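**Student:** show me how the following folds:
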Amino acid sequence: MEIVLVPGFWLDASSWSEVTPALVEAGHRVHALTLPGLESRDAPRAGIGLRDHIEFVARKVDALEGDVVLVGHSGGGAVIHGVADLRPDRLARNVYVDSGPPAEGQPINEELPADADEIPLPPWEEFMDEDLVDLDDRLRADFIARAIPHPKAVATDGIRLTDDRRLDVPVTVIACEFPSRVIEDAIAAGEPWVGELARIRDVEYVDLPTGHWPQFTKPAELGAAIVEALRER
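**Tutor:** Okay, here's the model as predicted:
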């Protein structure tokens, strides 16, 4: 299977480096991406929006043969959902790592503090405690060393969705900072933040208890969870 790994905010392709060995060992072909504006700290970020990231990943899907699996962490979840809307017939599954699919017009996060056209990594005290579970001092220092400011418009643009066939793409949600029962209870209650997920016709949940960055805190377990999600059913 062709697996495309889409990082979340402030991260590039290297953030998946400890996850990919399990995927390769299982026989998959792995393509970890660095999204536009995340090439370096000096890369230009003005004018780069969510649609640019979605179309960038869609072009990668077009370059691959056969069905593709997209894995999106955090803000990367919005990106892979946008690709499901553009290329629903090319995707075998979308895997959301501590993320989920946004509804039409929904931005990823309008509240992140920006500096002109970019959003720097905020101080740790601005994150929720649940985000930081298992992210020890060494991992935090490594994160800071690798962090790249994110293009502001990627966070603030509302997603555009036009093809309901995206709802036929099977989905796996890997729940980390909150257990999957929280998501399922929210769906049962009709809460808006899970409205799009509730519309998807084939969804499975996997619990991987840790903080918001399992690719750092539990990379082997995350790799195993992705491999398991792709086993034939």
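
**Student:** C-alpha from now on. contacts and neighbour counts both.
**Tutor:** Will do.

**Student:** just say helix, strand or coil for Tyr96.
**Tutor:** At Tyr96 the chain is in strand, as set by DSSP: H, G, I helix; E, B strand; the rest coil.

**Student:** where's it relative to Glu204, distance?
**Tutor:** Using C-alpha to C-alpha, to the nearest Å, we find Tyr96 at a distance of 10 Å from Glu204.

**Student:** find residues that contact each of those two.
**Tutor:** Contact criterion C-alpha atoms under 8 Å, 6 or more residues apart in numbering; residues shared by Tyr96 and Glu204: 171-173.

**Student:** alongside the first, I'd like the structure of this one:
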Amino acid sequence: MDILLIGGLWLNASVWDRVASALEPLGHRAVPLTLPGQGDGSVSATLDDQLATVLAAVDAASGKPMVVGHSAACTLAWLAADRRPERLAKVALIGGVPTVDGQPYADFFAVRDGVVPFPGWGPFEGPDAADLDDAARREVAAAAVPVPEGVAKATVRLTDERRFGVPTVLVCPEFTPAQAREWIDAGDVPELAQAKHVDFADIDSGHWPMISRPVELARILAEAAG
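**Tutor:** Got it, this is the predicted structure:
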């Protein structure tokens, strides 16, 4: 199966290199995506531009792919399910949940000169980054790509309820499956509360398992792909 890999804020396609290498021997074709504004040099990219890139990869895939979104890009993966519900085998969400219709995509951090720069490790101290050593933190910070304002502040638009029929797996890194179920049951994650098929996978890591646990993450994704 083709597995499309979408990194969250500040990440380019190279963050998936070790996951991709581990997926290939497991019988899957890994397709890390370079998003407009996050690796192609564009500072004027929009969320629509990023979604167009994801949909182009879905349309070019061999058979029905699994789309994997990390962190904020869980919403991008969910948007792909909204726009191409008949084309997807599954959606995998790592360390995040889909934003609801009408809300900003990722309006979490300050905008400077039209972009959202990586804010440093302060906001992520605790479970998010506890498993990243100093070398890994320096590597991530050095490679971080400022995200265009037109991506972070864009309004999410969901239109096709067939998205709720796309099988979904929520990979739980800095939180547990039990916590995720509680959030869904409490109504805090409306999109997943309406999804018909949601599985949960636990991984003992912080928010960036593709960096700290790439082989284990690849195994989880391969199992999800079936």
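
**Student:** TM between them?
**Tutor:** TM-score of the superposed chains, computed with TM-score structural alignment, normalised by the length of the second structure, equals 0.96; 226 aligned residues with a C-alpha RMSD of 1.3 Å.

**Student:** quick one on the thing from earlier: just the ones of the shared contacts of Tyr96 and Glu204 of the first structure in strands?
**Tutor:** If you go by DSSP state E, these have 171-173 in strands.

**Student:** nearest to Phe127 of the first structure among the residues you listed?
**Tutor:** Proximity of these to Phe127 of the first structure (C-alpha to C-alpha) peaks at Val173, which lies at 21.6 Å.

**Student:** how about the counterpart of the closest one in the second structure, what does it touch?
**Tutor:** Matched to the second structure by TM-score structural alignment, Val173 of the first structure sits across from Leu170. By C-alpha under 8 Å, 6+ apart, Leu170 of the second structure lies in contact with 92-95, 198-201.

**Student:** make a PyMOL selection of the buried ones in those.
**Tutor:** The following PyMOL line selects those of those that are buried, judged by 16 or more other C-alpha atoms under 10 Å:
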select buried, resi 92+93+94+95+198+200+201
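
**Student:** columns distance to Gly39 of the second structure on top of the contacts of Leu170 of the second structure, output as a markdown table?
**Tutor:** Shown next, in a markdown table, are the contacts of Leu170 of the second structure (distance: C-alpha to C-alpha, whole Å):
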| residue | distance to Gly39 of the second structure |
| --- | --- |
| Ala92 | 22 |
| Leu93 | 21 |
| Ile94 | 20 |
| Gly95 | 21 |
| Val198 | 31 |
| Asp199 | 31 |
| Phe200 | 30 |
| Ala201 | 29 |
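
**Student:** which of the contacts of Leu170 of the second structure are conserved in the first structure?
**Tutor:** Mapping the contacts of Leu170 of the second structure onto the first structure (both residues aligned by TM-score structural alignment, their matches' C-alpha atoms under 8 Å) leaves 92-95, 198-201 still in contact.

**Student:** and of the residues you listed, the nearest to Asp48 of the second structure?
**Tutor:** For these, the nearest to Asp48 of the second structure is Leu93 (19.6 Å; C-alpha to C-alpha).

**Student:** from Val166 of the second structure, how far off is the closest one?
**Tutor:** Counting by C-alpha to C-alpha, the gap from Leu93 of the second structure to Val166 of the second structure is 12 Å.

**Student:** so which residues of the first structure form helices?
**Tutor:** 20-25, 50-62, 76-86, 137-146, 152-156, 180-188, 195-199, 214-217, 219-229 (DSSP state H).

**Student:** for Asp117 of the first structure, which of those is the nearest?
**Tutor:** Closest of these to Asp117 of the first structure is helix 152-156, at 5.3 Å (criterion: C-alpha to C-alpha).

**Student:** how far does that closest one sit from the chain's center?
**Tutor:** Relative to its parent chain, helix 152-156 of the first structure has a centroid offset of 15 Å by C-alpha atoms, centre = their mean, to the nearest Å.

**Student:** what's the match for Thr99 of the second structure in the first structure?
**Tutor:** So, by TM-score structural alignment, Thr99 of the second structure is matched to Pro102.

**Student:** who's in contact with that match?
**Tutor:** So Pro102 of the first structure contacts 78, 81, 108, 159, 193-194, 196-197 (C-alpha under 8 Å, 6+ apart).

**Student:** nearest to Glu25 of the first structure among these?
**Tutor:** Nearest to Glu25 of the first structure among these, counting by C-alpha to C-alpha, is His81 at 26.8 Å.

**Student:** residue in the second structure matching the closest one?
**Tutor:** Counting by TM-score structural alignment, His81 of the first structure lines up with Trp78 in the second structure.

**Student:** could you count how many residues lie near the spatially closest residue to its match that is not a sequence neighbour?
**Tutor:** Sequence neighbours aside, Pro98 is the residue nearest to Trp78 of the second structure in space, at 6.2 Å (criterion: C-alpha to C-alpha, 6 or more residues apart in numbering). Counted with other C-alpha atoms under 10 Å, the neighbours of Pro98 of the second structure add up to 22.
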